[in-house]
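**Student:** Structure here, sequence nowhere to be found:
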């Protein structure tokens, strides 16, 4: 007992009595005035290199040079461009050797008064090479090596991104239309990740140039007024303004050509005297396609034809084609032209919304409120961005527009049918389609959209709402596709999805489930639900809030998280429209 008592005393001495412990000090409350932001000390070298690259790129685009190379070695041609351009041009000898190329390869190019950027691009094109702007020089290398010369860059785009869905839509947009094969989803080296109200992108210099133009274009479209809504497309390229100017002149200036049959080269020389820019013969592609300069062209355009139509007739007679790139006309094969894609943004707010005023208070009925899941330090949503429109309402209809254009405008050239053309929507106040297509297809797209605007009638809001209310009461089947994970695959396992669908009848309108006419089932990563439209609306909200599904504005409505189809036992009529004037601008 004495030993036990001693042990207790020793333990009490080590631990100490509870009452002897000092009371915790009160936490001092810091007033907002005392909180100051953290101001980082930036490393000047990291930002100076980026600024230097941008300065050099501006020099490449503005410095004029004269190119007159005839069977000149790449090395000698680059020395001449270095002399005229005033910047160092270095050759990546290791990459050239690994790719089986040589700086002694001969090139031919006649490009007077063009930018150094254009001269480098098309002189090296003849040798199957390319270039990369660095901070203090231009690096000439192979296409394979250039694609691997990646640099990370953060793009702060708060007007384009306010939440996770905006970021996913923006990423889907540019990975679809800007060099899709260069992104990791298709096996390329480029990568992208959202962070707060911006994106960190690792890509090569050429893709970074296009991304800067794309983001600037989207921000410009966000500022378009709804009254007198401008519908002109916004091209995404370094020389878009010059390219549009040249096309305008080619389509409005008459050609003056011989009336008698002439050789192909003599006709091209005649055109060179009349067109407002150089003509580049893509000899590498043309010679593989049996290019005969002395071939006699007997089908000649009449004097009333424009320069553009004259080029159409002459190149078609020789089984070639042409397009405007940068500051010149390129004559090449049809296969090569199909791979020369231009990216442009098309404002379609008036078409996607059928001329409706999206601020009309009557449309509040079709809006699904969402908690503003902003990135840190982000502000609240403004106007219709604070709501998602019920997909059952069917507007804005990007999917309908995309299906219309890809079905009727050169359908074989779109990626769904094995072509190179691609299309993707972006809504967040820009309300546009981003399209990568050939110059010929872009011209037809503009014509098709303008024709649609002339004929489309404005929607009748009251009739649309009446149909919407009727659809809410109908029994319909919807398929909800589970969201993909950040690195491919799906975000949720099948057993997790199974537990979620078991909760749906308990959490969403329990009285509406009878086990026979209504059901919820799981098929792989798709949740199949049969119930009334108004119940489907709540299920969509429930699954979206849980992060099970993601928005996809190209599928249905502004948040087409599912692809609806009507029950075979029900019939629906198309949205009613009024007769009258063409679609008004959205206010």
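**Tutor:** Thanks, I have it. In this text the structure is predicted, and so the values were computed from the model without any measurement. Numbers count the residues shown, from 1 in each chain.

**Student:** from here on, contacts and neighbour counts on C-alpha atoms
**Tutor:** Will do.

**Student:** the strands in the stretch 151-300 of the chain, which residues?
**Tutor:** Here the stretch 151-300 of the chain has its strands, by DSSP state E, counting those that start in this stretch, at 151-156, 191-195, 198-203, 234-236, 262-263, 279-281, 296-297.

**Student:** got another, please set it beside the one above:
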């Protein structure tokens, strides 16, 4: 008699991971009464100062080691130079800094000035380190933390759902993760995620998780549908976006250099407009580029969009606007969290709370994009409402901007929080917002109802007994009958199950009749027992 026990995956979180101490983030920093691990390490205050301290600073060919004390005095933050890392890339503390920024946050100043001289900055306990781009990725600056996301989102036991959270986290700068050759790592452990990345990166992870938790906690009554940006200056960016769409361009000169245009826009908008000179140099361009100004009675957004004729693009980066190149834009995508509970459940006749766990359409067994799921055969393909939305995005909204066609954009669904997480350019996010608004106004049958119609169709599935390496059948008739009885007991009993359903053995095959969504649960269960479909062939063991 064989025992049919699914494979159990146990991951133990030890005191160290890859030789590093593991710090636990017990609560998201949105809680005023609880402290994140950054408080314990002395870095939280510095991170908050990055986005809460507004300064004006000007320097012309000022040596780096003289510029930083100026910045420290204005911001109240101590700085330190990693001279050894600078020497390794042929730089030193005498390198000249030329910058003029007005009324922007310290974080924006650091972004602009380090980008301009090809350096980086690292948040350390009680100071900010200026170093080379390579040094910031070194083991000395990596910190390992444990995020109990299962606890925050209400499911600590299902690793498949946690894998979807992991996939969302890895949308943050994909090249920073070891899967693409970067230094960072992320793995599931004890109902949460263990992540190794620099402190600044952990701050972004916390902001992403905070947005996902916020989407989960939205009230279903009068459900808010506005997307949630994870940028710390999202409100400022939204205000600039609105300003660009409403203000008219007033300069009527026939020609302006790009530098002159940036200056004109800065004065008219009252914000900082910067040129990414380093990105322009990579394309053989400069700020002396002449921009034809044949605009009349147009918005500033139209003026900026027309820069595409010079192979340039623009991007709102929190509290300032940057003119850069398409290649650089692809390296600095914006992540937004889209609440979609109303579209994925909507007015569906299905009472999700009363359905057995294995046939809910929340990604447990039915999500075709679920990381780690088996490759379901064609007759069991069943896209969840969230999958349908993501397919609309990738098929209809600038298709070549998505990773499926070689673009930089990517997306994942998160059933635990009823949301979609999307990493894309501003123009694509705008079209996603428009599409979702159109769907909400259309008052058509909800995607959940369409899903339920496909999920409830009763179908027959035949499973051939798995074969050994020599081609011999690994299960005899008694084994198949025992397995059929187990499936009957585990999956085909209860009031909600179709009355015509059955599981039986016929020759060397297991025959199951049931709803498509339950069939997917059965298929997943058999895969865990040793049944696998690979390249259209069924293989397995016991």
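**Tutor:** Here it is on my side, so go on. As the structure is a computational prediction, the values presented were derived from the model and not from experiment.

**Student:** Can you calculate the TM-score here?
**Tutor:** The TM-score (TM-score structural alignment, normalised by the length of structure 2) is 0.75; 462 aligned residues with a CA RMSD of 3.8 Å.

**Student:** before we move on, the earlier item: which one of the strands of the stretch 151-300 of structure 1 lies closest to residue 432 of structure 1?
**Tutor:** Comparing those against residue 432 of structure 1 with CA to CA, the closest turns out to be strand 234-236 (10.1 Å).

**Student:** so the closest one aligns onto which residues of structure 2?
**Tutor:** In the comparison with structure 2, strand 234-236 of structure 1 aligns to the range 228-230 (TM-score structural alignment).

**Student:** For that stretch, give me every contacting residue.
**Tutor:** Stretch 228-230 of structure 2 has contacts (CA atoms under 8 Å, 6 or more residues apart in numbering) with 204, 207, 208, 211, 334, 335, 336, 337, 338.

**Student:** Figure out how far that stretch is from the centre of its chain.
**Tutor:** 11 Å (CA atoms, centre = their mean, to the nearest Å).

**Student:** ok, now which ones touch residue 204 of structure 1?
**Tutor:** With contact set as CA under 8 Å, 6+ apart, residue 204 of structure 1 has these partners: 146, 147, 148, 149, 150, 151, 190.

**Student:** can you pull the buried residues of stretch 445-459 of structure 1?
**Tutor:** 445, 449, 453, 456, 457, 458, 459 (16 or more other CA atoms under 10 Å).

**Student:** Same check on stretch 112-119 of structure 2?
**Tutor:** So, applying 16+ other CA under 10 Å, buried residues of stretch 112-119 of structure 2: 112, 113, 114, 115, 116, 119.

**Student:** Restricted to strands, list these.
**Tutor:** residue 119 (DSSP state E).

**Student:** Just send the buried residues of stretch 112-119 of structure 2 back as JSON lines, with distance to residue 278 of structure 2 too.
**Tutor:** Below are these laid out as JSON lines (distance: CA to CA, whole Å):
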{"residue": "112", "distance to residue 278 of structure 2": "10"}
{"residue": "113", "distance to residue 278 of structure 2": "11"}
{"residue": "114", "distance to residue 278 of structure 2": "11"}
{"residue": "115", "distance to residue 278 of structure 2": "8"}
{"residue": "116", "distance to residue 278 of structure 2": "6"}
{"residue": "119", "distance to residue 278 of structure 2": "12"}
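
**Student:** Between the buried residues of stretch 112-119 of structure 2, which sits nearest residue 382 of structure 2?
**Tutor:** Distances from residue 382 of structure 2 to these, taken by CA to CA, are shortest for residue 115, at 45.6 Å.

**Student:** That closest one -> structure 1?
**Tutor:** Looks like residue 115 of structure 2 aligns to residue 125 there (TM-score structural alignment).

**Student:** any idea how far its match lies from residue 323 of structure 1?
**Tutor:** Here residue 125 of structure 1 is placed at a distance of 16 Å from residue 323 of structure 1 (CA to CA, to the nearest Å).
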